[in-house]
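**Q** need a 3D model of the sequence below.
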Amino acid sequence: MKIAVIGGGAAGFFGAITCAEANPDAEVVLLEKTTKLLSKVLVSGGGRCNVTHHCFAPGPLSQHYPRGAKQLKEAFKSFGSQETVTWFEQRGVKLKTEADGRMFPVTDSSQTIADCLLQQARKAGVTIKTGVGVTRIAPPTQTIAHFIVYLINGNQLQADRVLVCTGGNPKASGYDWLRELGHPILEPVPSLFTFNVPGNPLKELMGVSVPHAKVRIAGQKLEYEGPLLITHWGYSGPAVLKLSAWGARIFHDLNYSFTALLNWVPEFNEESLRAELQNYRQAHPKKVVVTNPLFSLPQRLWKALTTLAEISPDVKWAELPGKNTNKLLEALLRMQVDVKGKTTFKEEFVTCGGIGLQQVNMKTMESRLHPGLYFAGEVLDIDGITGGFNFQAAWTTGYLAGRAMAS
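**A** Sure, this is the predicted structure:
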């Protein structure tokens, strides 16, 4: 039995290894169109590779996927985060958990993960070919019993089963060769990006972060709480990145032009915040407002917010006019910024969109239209928020496809 795996990324390698290990008699060939293998694995997590997330229950784990949550919930029962940790540890790679739940190799090097996958692929007998792009897949017919994989160099490859793991593509045209197979394609749009704010009132605070803030989008039911980072181009950090994933299609439809409302003290509502400020005013009437930050906010951020509230540098709490108190309240709870555009998060490009899940058997990752054709990884309309979830989807779908192809 000959199996062709198209794509030399996380899902492709995991599918190829799983298949070859489960069926040593199968001839597994992995095709990668570039000269680089596992390129996303190598750059992920700032070169440390965020392998998975320390969320081991299938239900809660699936809730981190804006697209694919329902289908992945069942898939994670077969192969979830715990299975991923065990898989790597059995092959000599120990993982560690950070405070936010992200899991990395103890070496803090993505090369460790890439080396492990390459080693296991070779050990299992997978043939790896780089610089081999695929232009078309012809499914079996009444007269031809196998798939024909057409290569970019004009050659052809015959296979009994084919696994497509070509990743997300920023352009809809990147899916044309798969569209020919009759699979519905959801238009790809970016997910996981930062907000560009050209007129950012806090631009001078580049590098300042707040561990707990809320970002809400005006006129939309979109909000997310988490760490927020001020950058020289606008805003980033988990609160923005995760919000960008949940709102990927909405932001695309808005042409990345919208108003974001930043709440620096999400533990308060307007009433409780007003009461808190009043209590502080009574307790510390002689303290200068600008130089005494509240709510554990960074000094520079507090100063910038008081500037937005038009509070004079030397005014004391006892002297603070009501209108400036109201403006400070607004700056703390609903600071408006006009977002105009986005920036890709680091070197990582994540898309929502791709092969529609309704025509894929999510227990085996097999096409419902063409038996023997399988999909795994980001080529599917599955994407997770930042934190190791996209790799987990790659391991899971790759594993299920590899196991099914081997049988």
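
**Q** CA only for contacts and neighbour counts going forward, please
**A** OK.

**Q** who's in contact with stretch 109-118?
**A** Residues outside stretch 109-118 that contact it (CA atoms under 8 Å, 6 or more residues apart in numbering): 13-14, 38, 41-44, 47-49, 91, 93, 105.

**Q** second input sequence below; structure requested for side-by-side comparison:
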Amino acid sequence: MKNYDVLIAGGGAAGFFTAINIAERNPKLKIAILERGKEVLSKVRVSGGGRCNVTHACFIPNDLVKFYPRGEKELRGPFNRFCSGDTIEWFERHGVELKIEEDGRMFPVTDSSQTIIDCFLAAAQKHGIQILTGQSIQSIYKAESHWKVQTQNETFTSPILVMATGSNPKMWDMVQELGHSIVEPVPSLFTFNIKDPRIKDLMGVSALAEVKVKGSKLEASGPLLITHWGMSGPGILRLSAWGARELAAKQYRFTLMVNWLNTVDYAECEEILKGLKQEHAKKTVGKLCPFDFPKRLWESLITASGITPETRWADLNKKQLDALANELTRGEYPVNGKSTFKEEFVTAGGISLKEINFKTMQSKLYDTLYFTGEVLDIDAITGGFNFQNAWTGGFIAAESIVESMMERG
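**A** Sure thing, here's the model as predicted:
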């Protein structure tokens, strides 16, 4: 049996950040990280295409919380204590400089996730944090004065247990056995499978669009990317994140309405098209696209409207103009299934947020049990926001753990 002052389940971003911040506050504490896999920080390694999207350049807590479909209300207080600016400062203090890209995402200047991994491993080594890999937790038991964690080959005890196990159904089951409620997990970030002749040969084409789920209040806007299997891009991923539960209930079969002109509605579009019919009567429709999006998409949509590219603007009738305005601003695309978004799989679901004290990240059922990261029912869209949740939760948990241990003596 191995005894520690603090035991952290999960060797990912949240687990390491919690452990390091505890050790920096009290270097005398004996801390261990239990990781079921052969390697730690595997999600950090693949995030951001191997560059690690550390955080986002959104520095106002009330604005930052709006990127979280689940956790918006609960994270407002924590972000007021440790926000994106604090993350930048923390990494700078540990020798890692971050840079801001045009879309607000932040990466190490090295453009390598290994920089973040090396930073964490060096800090863990400096403070004597034990990293124990190949430790698949089989059971968790709460004794009177300590936690007992059994892996497949060892038993660990500690007065403090931090759960930073991410979206792991097996661990959720164990926490549920302790009395916590689990919000059923469903995928949060995914792309839409669409087989439609209008987009069949347009792989790689991207446009700024507004997307809606027909018969629902779900809508989002942003770059939309046409792929081999249908539609992806930030606009689609935002819709999937906010609609995670509703779309799961629909079994990912629904009608997607696309406004390829984003902020231009049907009436405005119709007026623009009528103006072109008057002003550019002799020009062909295929060669004169009045909107700022790819020529191939324009040609596909005019064909879908029953117009040949060689048709002159003067020869378009009312029915064709209406059909084109409709395709441009409220085209309907049947969605039949989803595809996971690259390696950055994010789940909606986890420990019920009602059972967490967000001033300390403590369980409301056990004051010596803490939760950080994606083990909770918190998730965000892509852009560094899920990592920011891990850093904030880890920082607050560490602060609380050290203070509570000092009070206990």
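
**Q** next, the TM-score between them, please.
**A** Taking TM-score structural alignment, normalised by the length of the first structure as the basis, the two superposed chains have a TM-score of 0.96; 400 aligned residues with a CA RMSD of 1.1 Å.

**Q** which position in the second structure aligns with Gly131 of the first structure?
**A** The criterion is TM-score structural alignment: under it, Gly131 of the first structure has Gly134 as its aligned partner in the second structure.

**Q** how many neighbours does Lys70 of the first structure have?
**A** 13 (other CA atoms under 10 Å).

**Q** my read: it touches Ser62, true?
**A** Yes. With contact defined as CA atoms under 8 Å, Lys70 of the first structure reaches Ser62; the gap is 7.0 Å.

**Q** from Val213 of the second structure, how far off is Leu225 of the second structure?
**A** Leu225 of the second structure is 17 Å from Val213 of the second structure, where distance means CA to CA, to the nearest Å.

**Q** my bad, Lys359 of the second structure
**A** 37 Å.

**Q** the more surrounded of those two?
**A** Val213 (20 against 15).

**Q** map the more buried one across to the first structure for me.
**A** In the first structure, Val213 of the second structure lands on Ile217 (TM-score structural alignment).

**Q** so how far is Ala404 of the first structure from the residue nearest to that match when sequence neighbours are not counted?
**A** Taking CA to CA, 6 or more residues apart in numbering, and ignoring the residues beside it in sequence, Ile217 of the first structure has Ala260 as its nearest neighbour in space, at 4.6 Å. Applying CA to CA, the value for Ala260 of the first structure to Ala404 of the first structure is 45 Å.

**Q** out of these two, which sits in the more crowded spot?
**A** Ala260 (22 against 19).

**Q** report the secondary structure state of the more buried one.
**A** Three-state call for Ala260 of the first structure (DSSP: H, G, I helix; E, B strand; the rest coil): strand.

**Q** kindly name the residues of the first structure that line up with stretch 51-65 of the second structure.
**A** Counting by TM-score structural alignment, stretch 51-65 of the second structure corresponds to residues 48-62.

**Q** now do stretch 270-277 of the second structure
**A** Against the first structure, stretch 270-277 of the second structure falls on residues 274-281 (TM-score structural alignment).

**Q** which parts of the matching stretch are buried?
**A** By neighbour count with 16 or more other CA atoms under 10 Å, stretch 274-281 of the first structure contains the buried residues 274, 277-278, 281.

**Q** equivalent analysis for stretch 330-350 of the second structure, please.
**A** 330-335, 337-338, 341, 344, 346-350.

**Q** under the alignment, what does Pro227 of the first structure map to in the second structure?
**A** Using TM-score structural alignment, Pro227 of the first structure pairs with Pro223 in the second structure.
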